[in-house]
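**Q** A predicted structure for the sequence below; I have some questions about it.
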Amino acid sequence: MSYGLERRMSWLGLALVKGIGPLRLKRELENYNYDPVKIWNLGESWVRTRFSDYAGKEYKRIRNEVDLLEYADDLKRREIKFITFDDELYPDILTDIYDPPPVLFYRGEIPDFKFSVAIVGSRKFRQYGKRATEELSSQLAARGVVIVSGLAKGIDRMAHRAALDAGGKTVAVLGSGHDYEYPATNRDLYRQIPENGVILSEFPPDEPPKAENFPRRNRIISGLSQAVLVVEAAKKSGSLITANLALDQNRDVMAVPGDIYARSSRGTNDLIKKGAQLVTSVDDILTVISGVGQEYRVTEELKSEDLPDLTDSENKLIKIFTDNIELNYEEISKLINIDIAELNAALVKLEIKGVIARDNGHNYYFKGLQNLLKPI
């Protein structure tokens, strides 16, 4: 066995040993130059001393009963892939957290996490939360932002579904292994997400959905995201756990304000009181994750002249904006040689079409051309 393969199998072996947690494992790896082969070969007594008697027992069982090469082949036959902390595909954004999982088991394709937002919320939702989730998720996904959530009932499900329906990418993080399609009501998403995204878990496939697994899952949801958006959440909610983990991981936390009389909004409204970014439109989110006027063209590959429904004046305006970050009215009028009335009409029309917008200081900035193809 080559050293590279031995290293990969050692990572896999460590991931299969119950009782070896990612935080303690990271600390031990730091003492051994991040060499999983050394850790894997230190033996049962070392594992018992450093982790627990239970971990030592499990380590012994895996060493004696599991052929790791056969195990990896079985995963491949079942179309379950895995990446280790060493792999190039391992998301860079996840290495920033204090306890990154050493191995991720997944179905689908790992996306680029340059722009990613977690959308989480209550399993029991109101029509208001449903509408906000569907609109924000679809608008973000249409702009190339990866939507991350936990494949639970309610808000999670709607976030994944809206992203898929918008033709975007979505990432579902499980609190179990891939053998369990939990909850059963999301079986359609288990089939569809791998076709345009990925379902992943740090747990081996045979790990059942247990209560203690979901906080661990939540840290990965926030860890894979530049920001976490909470749509609906009561005062005691798993979504608030995700928000707190996001703060620990130096991620931005955002919330959709809710009805002050609704229990399902008390958690989100409290987040806003404590300083979470208040979100009333997709622009609020894009401003946070990418900077006003600079990265709204996340997947922009279109040219204004390729699109219908634009006048000559509108085309001229767009060309000015694509070469500048922000412009005030005086700057625009100097750069474009058209009648003032025609200029005003073009600015209003492009604002209505969602191509440009104004910030609080009344500067204009470019948002993107995607809205001309897909109304929001």
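**A** Now that the structure is in, tell me what you want to look at.

**Q** okay, CA-based contacts and neighbour counts for the rest of this
**A** Fine.

**Q** separation between Val279 and Pro257?
**A** Here Val279 is placed at a distance of 7 Å from Pro257 (Cα to Cα, to the nearest Å).

**Q** Who has more neighbours out of these two?
**A** Pro257 (22 against 19; other Cα atoms under 10 Å).

**Q** what residues are up against the nearest residue to that one once chain neighbours are set aside?
**A** Nearest residue to Pro257 in three dimensions, chain neighbours excluded: Asn269, at 5.6 Å (Cα to Cα, 6 or more residues apart in numbering). Taking Cα atoms under 8 Å, 6 or more residues apart in numbering, we find Asn269 in contact with Ala255, Val256, Pro257, Gly258, Ile260.

**Q** give me every residue that touches the third one.
**A** For Pro257, the contact set (Cα under 8 Å, 6+ apart) comprises Val231, Ser265, Thr268, Asn269, Ile272, Leu278, Val279, Thr280.

**Q** how near is the fifth one to Leu5?
**A** Translated: Ile272. According to Cα to Cα, Ile272 stands 48 Å off from Leu5.

**Q** So between these two, which is more surrounded?
**A** A direct count of neighbours by other Cα under 10 Å for Ile272 and Leu5 places Ile272 higher, at 17 against 11.

**Q** related to what we said a few turns ago, the contacts of Asn269 into CSV, with extra columns for secondary structure and distance to Leu89?
**A** CSV is the format used below for the contacts of Asn269 (DSSP: H, G, I helix; E, B strand; the rest coil; distance: Cα to Cα, whole Å):
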residue, secondary structure, distance to Leu89
Ala255, strand, 31
Val256, coil, 33
Pro257, coil, 36
Gly258, coil, 38
Ile260, coil, 44
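
**Q** Neighbour-wise, give me the winner out of these.
**A** Ala255 (29 neighbours).

**Q** Structure two is appended below for comparative analysis:
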Amino acid sequence: MVNIDMPELAARLAFLCAGGRRAPRRELLQKHRSASAALAAGPQAWRAAGLIEDVCIRLRRGADPEVWLRTAEWLQRPGNQVIAWHDPDYPAALRTVSSAPLLLFASGDATLLQDPAVAIVGTRSASVGGRALANQFAQRLASAGLAVVSGLAAGIDGAAHEGALEAAGSTIAVLGSGPDLCYPAQHRDLHARIAAKGLLVSEYPPGTQPLRDHFPARNRIIAGLALGTLVVEAAARSGALITAQFAVEAGREVWAIPGSVHNPQARGCHRLIRDGAQLVERAEDVLLSLAPALGRVVAQPARRPASRAIAAIPLPEDLDSDHKTVWSALGHDPIPMDTLADRTALTPARLSSILLSMELQGRVKVTHGRYLRTPG
């Protein structure tokens, strides 16, 4: 754990608040081995490193007092720390990314930043099947000793974090807000569990609100912390594709899971595969791809029960509660009756009645005893 005094904290925040290009500021921290020494080096040294005059002026002003106070208070809580570029605890994988952040605000087990990791990302509007896949892949990869990195968003991200925790494995959530704030609010409990059993990390200081521009930016950190990025479901235009592009630029692996041609949330994955991403169908495909980088063959874990985690998806407004439950449990690919019964907890008689009603309404299609939502 990195221990810093208040003058050093103020100097680190001064470099953060000064803004401007990251590379010159990282160079100053690396050269002087502390933010305090880099700040004391003065304007001549700052300019020599490449800082422009406006940035030098802001650097002389120091840290924003409110940012300093919030961060100082946050650091009083157990498990919280500020990791700077020059610290030995700064993640080695992230150092190779040209746009790597100057500081990381971490809450939880910061040693996870040094572990081999895989990013699992995808759409917020995930299908039932997509969430189940993200959960299952995360469980398997976490059981194999890999940290699962994602962005704590609704949909695929949340399912990936849940899967890693269910496997008693490691997970890292990269936030688009300060580490003390949870977004979306529905993940407040998940946010707390990751802080207790995994790691929350952000380039934004405590108290920073989740602004729209923060989320594309945090995707480079997700990709940079991982050996590769797995995209489970993604629309043709999706933030997950931004993460995949960052992974490509960083020289990391990109994997994509194919989906039904009727599922609009599979189009981004199909595009990635056309562009050269590896098509994967099982977590073992990811592990085999990573074996050379890991220098070992990952052992098979003990069998675990399949996850029942499912996501909320758009529902027709005229359905009653049981019909909505069945609709949510259906995916874009055929699902057998026993799987639907497991997901819905409805009796076979009630489930059969609802499925027949939906089939007659044209909402559900049955093929060889398997059910799926009707395309369109």
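**A** Alright, I've got the coordinates. Owing to the predicted nature of the structure, the values given are computational and were not obtained by experimental measurement.

**Q** tm score of chain vs chain?
**A** TM-score of the superposed chains, computed with TM-score structural alignment, normalised by the length of the first structure, equals 0.70; 298 aligned residues with a Cα RMSD of 3.1 Å.

**Q** did I read that right, the residue nearest to Pro257 of the first structure in a helix?
**A** Yes. Looking at Asn269 of the first structure with DSSP: H, G, I helix; E, B strand; the rest coil, it is inside a helix.

**Q** Show me what it aligns to in the second structure.
**A** Residue correspondence to the second structure (TM-score structural alignment): Asn269 of the first structure is matched to His270.

**Q** could you measure the residue positioned nearest the centre of the second structure against Ala138 of the second structure, distance?
**A** Residue closest to the average C-alpha location in the second structure (Cα atoms, centre = their mean): Ser150, at 1.4 Å. Going from Ser150 of the second structure to Ala138 of the second structure by Cα to Cα gives 10 Å.

**Q** shared neighbours, these two?
**A** Going by Cα under 8 Å, 6+ apart, residues that sit against Ser150 of the second structure and also against Ala138 are Ile120, Ala160, His161.

**Q** From Val297 of the second structure, how far out is the last one?
**A** Computed with Cα to Cα, the distance linking His161 of the second structure and Val297 of the second structure is 24 Å.

**Q** Which of the two has more residues huddled nearby?
**A** Neighbour totals were compared for His161 of the second structure and Val297, and His161 leads with 33 against 12 (other Cα under 10 Å).

**Q** Which residue is the nearest non-sequential neighbour of that one?
**A** Leaving aside its chain neighbours, His161 of the second structure sits nearest to Thr171 (6.1 Å; criterion: Cα to Cα, 6+ apart).

**Q** Who are the contact partners of the one you found?
**A** Ala142, Ala147, Val148, Val149, Ser150, His161, Ala164, Leu165, Ile194, Gly198, Leu199.

**Q** How about Ala84 of the second structure: what's its closest non-neighbour residue?
**A** Spatial nearest neighbour of Ala84 of the second structure, excluding adjacent residues (Cα to Cα, 6+ apart): Leu103 at 4.5 Å.

**Q** The one you found is in contact with Asp87, isn't it?
**A** No. The pair Leu103 of the second structure and Asp87 does not pass the contact test of Cα atoms under 8 Å, sitting 9.7 Å apart.

**Q** what about those two, which has more around it?
**A** Taking other Cα under 10 Å, Leu103 of the second structure and Asp87 do not tie; Leu103 has more neighbours (22 against 15).

**Q** how about the stretch of helix or strand Leu5 of the first structure belongs to: buried residues?
**A** Here Leu5 of the first structure sits within helix 3-16, counting by DSSP states H and E. Across helix 3-16 of the first structure, burial judged by 16 or more other Cα atoms under 10 Å covers Arg7, Arg8, Met9, Ser10, Trp11, Leu12, Gly13, Leu14, Ala15, Leu16.

**Q** Counting by contacts, list what that helix packs against.
**A** Other helices and strands packing on helix 3-16 of the first structure, by 3 or more Cα pairs under 8 Å, 6 or more residues apart in numbering; DSSP states H and E, are helix 36-40, helix 53-65, helix 68-77, strand 81-84, strand 103-108.

**Q** Packed most tightly, which of those would that be?
**A** With neighbours taken as mean count of other Cα atoms under 10 Å, those reach their highest mean count in strand 103-108, at a mean of 22.

**Q** The very next helix or strand once past that strand vs the second structure, average offset?
**A** As assigned by DSSP H and E, the chain's next helix or strand after strand 103-108 of the first structure is strand 116-120. On superposition with the second structure, the mean distance recorded for strand 116-120 of the first structure (mean Cα distance after the TM-score superposition for the first structure) is 0.4 Å.

**Q** ok, and what's touching the helix or strand following strand 116-120 of the first structure?
**A** The helix or strand immediately downstream of strand 116-120 of the first structure is helix 127-142, counting by DSSP H and E. Residues outside helix 127-142 of the first structure that contact it (Cα under 8 Å, 6+ apart) are 119, 146-147, 155, 158-160, 162-169, 231-232, 256, 281-282, 370, 376.

**Q** Can you list the buried residues in helix 127-142 of the first structure?
**A** Neighbour-count burial for helix 127-142 of the first structure, counted by 16+ other Cα under 10 Å, picks out 129-130, 132-142.

**Q** same check, this time on stretch 159-170 of the first structure
**A** Ala159, His160, Arg161, Ala162, Ala163, Leu164, Ala166, Gly168, Lys169, Thr170.

**Q** Tell me if the first one really is in a helix.
**A** It stands for Ala159 of the first structure. Yes. Read with three-state DSSP, Ala159 of the first structure is one of the residues of a helix.

**Q** Return the residues in contact with the counterpart of it in the second structure.
**A** Alignment note (TM-score structural alignment): Ala159 of the first structure maps to Ala160 of the second structure. Contact analysis of Ala160 of the second structure by Cα under 8 Å, 6+ apart lists Ile120, Val121, Arg131, Ala134, Asn135, Phe137, Ala138, Gln139, Val148, Ser150.

**Q** got CSV for the residues you listed, with distance to Ala93 of the second structure too?
**A** Converted to CSV, the contacts of Ala160 of the second structure look like this (distance: Cα to Cα, whole Å):
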residue, distance to Ala93 of the second structure
Ile120, 16
Val121, 18
Arg131, 27
Ala134, 23
Asn135, 24
Phe137, 22
Ala138, 20
Gln139, 22
Val148, 14
Ser150, 15
